[in-house]
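1. When you get a sec, could you give me coordinates for this:
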Amino acid sequence: MDAYLKRLSLRNPLHLLAVGFGSGLVAKAPGTFGSLAALPLMAWGAWGLSTPVYIVMLVVGFALGVWCCQVASRAMGVHDHGGIVWDEFIGMGIALVAIPLSISSVVCGFVLFRFFDILKPWPIRWLDQHVGGGFGIMIDDVLAGFLAWVIQWGIFHYLIV
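-> Predicted structure coming up:
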C-alpha cells in the first residue's frame, strides 16, 4: 500500500466507500479492480430494480461519491488518486442502464467503460484535467460510463435482435 493510501482510515465509511470497499487498494490497476468489484452490485441493480429506481440509485451514488471522494482525496493530500474507485462504481453502473442484461452485455459494458476510462478521449480528458474536487473525480467516469452506454445501447438494440 502506498503512502497516500495509508492516510485513509477504512473505519471511516467515506474513505471505505471512496476506495470501493477496498477494491481500490490493489497495487496494480485499481480502476480495473474497482470496476470489477462494481459489476455484481451494478448488475444486480440494473436487473433487479426498475430503470427509474436504478437511475435514482446512480444519482444518489454520484452525489455521495462527490462527497466521499472529496473527503478521501483531502485526507490523502492528492487529487484523484488511483485508489479512489467509487467513480468507477458509478461509471460502470451508468454503462448498464436499460441494457438487456446477460453475460455478454455485462462484459461488453465493462470493456467499453474501461476503454473510455483509460483512453480518456475528448471531452473526458479535458474534464479530468480541468475540473477539481470530488465532482472532478466523479464526472470523467460518469461521461466514460455514458459513452459506453451509448455504444452498448446501439449494439444491443440495433445489431443484436
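2. Please count neighbours and contacts with C-alpha atoms only from this point.
-> Will do.
3. okay, how far is it across stretch 23-38, tip to tip?
-> 9 Å (Cα to Cα, to the nearest Å).
4. Here is the second sequence; please produce its structure so I can put it next to the first one:
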Amino acid sequence: MDMARVIATFGGCGLAPRAPGTVGSLAALITGLPLLKRPRLLVAGIAAVTVVGWWATKRSGQGEDHGWIVIDEVAGMWIALLACLPKTEEQAREKWFWMYPLLAFAFFRLFDITKPGPVGVLDKRHDAIGVMGDDVVAGSMAALCVKGVRECMARIAH
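-> Presented below is the predicted three-dimensional model:
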C-alpha cells in the first residue's frame, strides 16, 4: 500500500469490512481525545489532516469518495472535538465532561450520514475538495451543536 492510501485509510481503518466511515470516526475520536489536553496540537492536527487528506484523496482515490477513504472523517471528527475543549481544569473534571466527546461523535456521524444543507452540496462535487469539505462542514455543524449543549448544561448547573 502506498503512502497516499495509508493516509486516506487512516492507517487501514477505512478497510474495515463494515461501516468504514464509522470505524474511521471512532478511530479519530480515540486519537483525538488526548489532543483535548493540547488545544494547539489539535488545531495543528486538523490543519495537517485536512491538507494531507486532500492530497491523499486526490492521489489515491482520484478525488472520488470511496468508502475506504476515511481521512475526511478524521478531519471532521477532530473539528467536532474543538467544542469539547475544557476552558478550565475545573471544566475538565465536571461530571458531564465525558459526554461531550460522545455527543461530538454522534452529531458528526448524523451530519456525515444524512448530509444536510451545505454538507450535501459539497458531497456532490465528486472531487477531493468535496470529499474533505463535506466532513469539515459536518464537523463544524457538530461542534456548534456540542457548544449549544454545553451552554445549556452550564445554565442548568448554575
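5. TM value for the aligned chains?
-> Once the chains are laid over each other, their TM-score by TM-score structural alignment, normalised by the length of structure 2 reads 0.85; 145 aligned residues with a Cα RMSD of 1.6 Å.
6. tell me the secondary structure for the equivalent of residue 43 of structure 1 over in structure 2?
-> The equivalent of residue 43 of structure 1 in structure 2 is residue 33 (alignment by TM-score structural alignment). Under DSSP: H, G, I helix; E, B strand; the rest coil, residue 33 of structure 2 falls in the helix class.
7. Okay, helices next: where are they in structure 2?
-> 3-8, 20-32, 39-60, 71-81, 89-93, 99-114, 118-123, 128-157 (DSSP state H).
8. Please identify the most buried of those helices.
-> Ranked by mean neighbour count, the helices of structure 2 are led by helix 71-81 with a mean of 32 (mean count of other Cα atoms under 10 Å).
9. mean per-residue distance, that helix to structure 1?
-> Once the two are superposed, helix 71-81 of structure 2 sits an average of 0.4 Å from its aligned residues in structure 1 (mean Cα distance after the TM-score superposition for structure 1).
10. matching residues in structure 1 for that helix?
-> Counting by TM-score structural alignment, helix 71-81 of structure 2 sits on residues 86-96 of structure 1.
11. on that earlier part again, out of the helices of structure 2, which is closest to residue 14 of structure 2?
-> Evaluated over those, closeness to residue 14 of structure 2 peaks at helix 20-32, with 4.8 Å, by Cα to Cα.
12. residues in contact with the closest one?
-> Where contact means Cα atoms under 8 Å, 6 or more residues apart in numbering, the residues beyond helix 20-32 of structure 2 that reach it are 9-10, 13-14, 16, 42, 67-71, 73-74, 77-78, 81, 101, 105, 109.
13. cool, stretch 47-57 of structure 2 as well?
-> 3-5, 7-8, 63-65, 69, 71-72, 74-75, 128-129, 131-132.
14. And stretch 106-122 of structure 1, by the same measure?
-> Here stretch 106-122 of structure 1 has contacts from 32, 35-36, 39, 43, 91-92, 95-96, 124, 140-141, 144-145, 147-149, 152, using Cα under 8 Å, 6+ apart.
15. do that again at 6 Å, thanks
-> 95, 144-145, 148 (Cα atoms under 6 Å, 6 or more residues apart in numbering).
16. Measure how far that stretch is from the centre of its chain, please.
-> Relative to the centre of its chain, stretch 106-122 of structure 1 is centred 11 Å away, using Cα atoms, centre = their mean, to the nearest Å.
17. What range does that stretch cover in structure 2?
-> Residue span in structure 2 matched to stretch 106-122 of structure 1, by TM-score structural alignment: 101-117.
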